[in-house]
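1. predicted model and sequence below, questions to follow.
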Amino acid sequence: MHYGWPSPSLLELQGNSSSIEVSNDEGSWMAVMPLLGALLGALIVGVTVDILGRKNTIILTTFPFFAGWIMVAYAKSVVIFYIARFIAGVADGWAFTAVPMYIGEIADPKIRGLLGSGVSVTWIFGILLINLIGSYLSITVTALISSLLPVITFMTFIWMPESPYYLLMRNKPKEAKKSLQKLRGLQDVDNELTRLSIAVKTQTSNTGKFLDLFTVKSNRKAVLIIMILRATQQLSGTTAITFYTQPIFKEAGDEISSELATIIYFTVQLILTMLCSTIVDKTGRRPLLILSITGSGIVLFIEGTYFYIKSNVNFDVSRFSFVPVAALIGFVILFSLGMQSIPILMLGELFPANVKAFALCLADIYFSILATIVSKFFQIMKDSFGLICIVIFVPETKGKTLEEIQMHLRGEKENTVSEIEGEIDDFFTK
């Protein structure tokens, strides 16, 4: 919701009736401030997720998220808006590291894609919600309503179980078993607990260090994959479009209002991201990524061509005023089928337990820098360069356990879940 806030609110702040004068430059800094805050949050979270735990770190984010909304509600100057959104960004840096990690560690391999994609589904829902509220209510009322969400999160998430991976890392096998029993809805979880114990012991046999991300071959390969996915995702301009959706539609000058066009845009994005989350475990990650990036590149090229002709060529484009809206809707459909959710999903899949905190911290910093550059110096650009890299480098993780993914990155023969369970049964039989 903090990310979607600029879309309806900057138009109000820069309108004639606003009590606070906000220039275009100040507005752009206001928009990207959460990304700058996320840099600090990502640096902090590398410590908190391994000391406080995944669950407690997520709970901790509710406090700065809440404080950010209260400050936005009563802000009387641009500086207060900067501070409020920076604080919210710090919380975002925590959340976007801890949440994919938590989901990746608690999920059964068969539905990990569905649950991991839920991060993007709820992210888009928040953007849609803030555009719905912010388009028809004042900034103060919108912020006060939004502040209820962190409160609800705090009151509900305290009842969630901690990640069994984290509990095993802290040498708490009894608590890890209780967590697994609650997560799976089963009493007999001994086989899975044994598998997790072996995996955690193997992955944490050497205390992870930040440099391990680059000195260990499998980690280095995972870092490269994430950097490719995140770069391709952000260079499509998706974050910039999120920040400036209503101004884009207003400039396009189509017959429908910018508010309605924005709501339609994010509604379509939400529906398609939900569709992706339901099929990603059946189709796999790679096919959706390839389809998504190819289609997105084509429609963004059409979008960019329209605005270039409108601004630089002596040609009447009034007959083609539907193109910007149609192209953006086409973009959101194709982008949401893969590139919206899969990069975030794979954050929780590719790294071993001993360096996962460092890896997600690095990934969030990298994301924040990329998104800031693209959003601050906003222009819609096609992202066709990413396609070949995805075909060559990005592995398929559908239906694989986190241990099998690590074996693939190390270049070892991958065992299936059934083979691993068979080995465990043989071990106990002997």
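-> Everything's here; your move.
2. CA atoms for contacts and neighbours, from now on please.
-> Noted.
3. which residue comes closest to G304 once chain neighbours are left out?
-> Leaving out its chain neighbours, the residue that sits closest to G304 by Cα to Cα, 6 or more residues apart in numbering is I380, at 6.3 Å.
4. burial measure for the one you found, as a count.
-> Using other Cα atoms under 10 Å, I380 has 19 neighbouring residues.
5. got another one to weigh against that:
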Amino acid sequence: MSPYLVILNVEGYHEIPKVSSLTVSWLSSIYNIGILAGALISTYVNDILGRKLSMILFTVPGLFSQIFQYFAVNISMVFISLFLRGIVTSWAFSIVPTYISEIALPHLRGPFTVVGVLILSVGMLSGSLIQASFSIELSALIGGILVLVTLMFVCVVYETPYFLIAKNQDEKCKESLRKFCSEQNVDKEYEEIKSSWNESLSVKQTGWIKIFTDPSNLKVFLICVGVQSCQQFTALTTMITNIHVVVEHYGLDISLTQISIMAKGVETFTAFISIFIVDSWGRRPLFIFVSLGACIAHFVTGLGLFIANINGEISTTLGITAFIGNLIYLTISGLGLKYLPNVLGAELFPTDIKSKGCSLLMVISAIEGAIVALLFDFLFNIAYYLPFLIFSVCGFLGFVFGIIWVPETRSKSLSEIQRQLKCNSCKK
């Protein structure tokens, strides 16, 4: 939970008196509803208006979110702010990886995507630090300024060649390629993109149904859902947003705000490291590693709490052990578990259904996150150790899934990835 919600829960804000834990839960829920709305909006804006205009438009709800947060005088304005923030979050996680995957060179695509996710994480960490150390008003003011800076930046970027091909704007596509490749002769790159686009048109179905009727698209969807499910069913969303609820049962002398900042700090620091390993290791080995890491992290926490359950109390040593397991998991999250579903979705889905595929993953992520949150609360109330041992098993299943199903996309062009997927589908 962000310091914003902690402050509302403990102190209140402006003319808003402190709110109950139930209201905080509803505030978290409205954020998830915003994520669903943003995923659907981004799907059509990305494909109809283009990648560049989509990035321009998502700054609008982002700016209004900060405005409502700054001027909030009743709980309704807080609900609106968080709803808009949910829209921006899913919209950004849909369009930014898509844009980067379509403009970056193969060996830079992974690191650039991680940088995009890292910027979001640094922004959240900065906001948390400002909220905790200074005020909510200052964080909203700085957040609004950063949104305007983002708007100025995306106004000068170029449209992706893949979208221009899809709209039959061949000359603009070549011009875009010249800008991104920094060379005049781009015939080879143009022909490769054109050929890949024409191959995608060979499947007669259009729209959402194309994801499920074409064998290679369906395979991509199942792979991405598997990776996404490993992320959510190892309790990523719950551990990031509600870690304070977990740690307060460990008997440690740590404030809720300190827990929130520490969690975001660990995750952000490891995300910096992931910039250098996502391409040197490759997507498949990294996913296998983080899945196994999530398994071990939750097992450490679950084991500490299980021993405490046998002893009848949580000692400081066992509390620290459980907390270390949580920090290991957040480290694993920053190293790859948090962003790999977005990277693989942007790389594996073909251009004509990329926006729909990535947005559908965001919807599935939000639904799975809600299910896991309910499951976590139910199991945690039975026994503190129970959800962590179950999530440890889910991490191991993700480890097995990665070995068997997840393909490698490192240093391959998007066209090469599609040819490989179609070839594998034909063989089967």
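-> Perfect, thanks for sending it. Here the structure is a predicted model, which means the values were calculated and not measured.
6. superposed, what's their TM-score?
-> Once superposed, chain against chain, the TM-score is 0.88 (TM-score structural alignment, normalised by the length of structure 2); 409 aligned residues with a Cα RMSD of 2.3 Å.
7. which of the helices or strands spans the nearest residue to K413 of structure 1 once chain neighbours are set aside?
-> Leaving out its chain neighbours, the residue that sits closest to K413 of structure 1 by Cα to Cα, 6+ apart is M407, at 6.7 Å. Secondary structure assignment for M407 of structure 1, by DSSP states H and E: helix 402-409.
8. I'd like to know which elements that helix is packed against.
-> With contacts taken as 3 or more Cα pairs under 8 Å, 6 or more residues apart in numbering; DSSP states H and E, helix 402-409 of structure 1 sits against helix 217-234.
9. after superposition, how close is the helix it packs on to structure 2?
-> Once fitted to structure 2, helix 217-234 of structure 1 is off its aligned match by 0.6 Å on average (mean Cα distance after the TM-score superposition for structure 1).
10. structure 2: matching residues for the helix or strand just after that helix?
-> Scanning forward in sequence from helix 217-234 of structure 1 by DSSP H and E, the next helix or strand is helix 238-243. Residues 236-241 of structure 2 are where helix 238-243 of structure 1 aligns, with TM-score structural alignment as the criterion.
11. now the next helix or strand after the helix holding M407 of structure 1: buried residues?
-> Note on helix 402-409 of structure 1: by DSSP H and E, the next helix or strand toward the C-terminus is helix 417-429. For helix 417-429 of structure 1, the neighbour count (16 or more other Cα atoms under 10 Å) marks 417, 420-421, 424 as buried.
12. try stretch 68-77 of structure 1
-> 68-73, 75.
13. how about a markdown table for the residues you listed, with secondary structure and distance to L229 of structure 1 added?
-> Output for the buried residues of stretch 68-77 of structure 1, formatted as a markdown table (DSSP: H, G, I helix; E, B strand; the rest coil; distance: Cα to Cα, whole Å):
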| residue | secondary structure | distance to L229 of structure 1 |
| --- | --- | --- |
| G68 | helix | 30 |
| W69 | helix | 31 |
| I70 | helix | 35 |
| M71 | helix | 34 |
| V72 | helix | 33 |
| A73 | helix | 36 |
| A75 | coil | 37 |
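14. so how far is S54 of structure 2 from D170 of structure 2?
-> Note on D170 of structure 2: its distance to S54 of structure 2, by Cα to Cα, to the nearest Å, is 21 Å.
15. tell me which of these two has more neighbours.
-> S54 (24 against 16).
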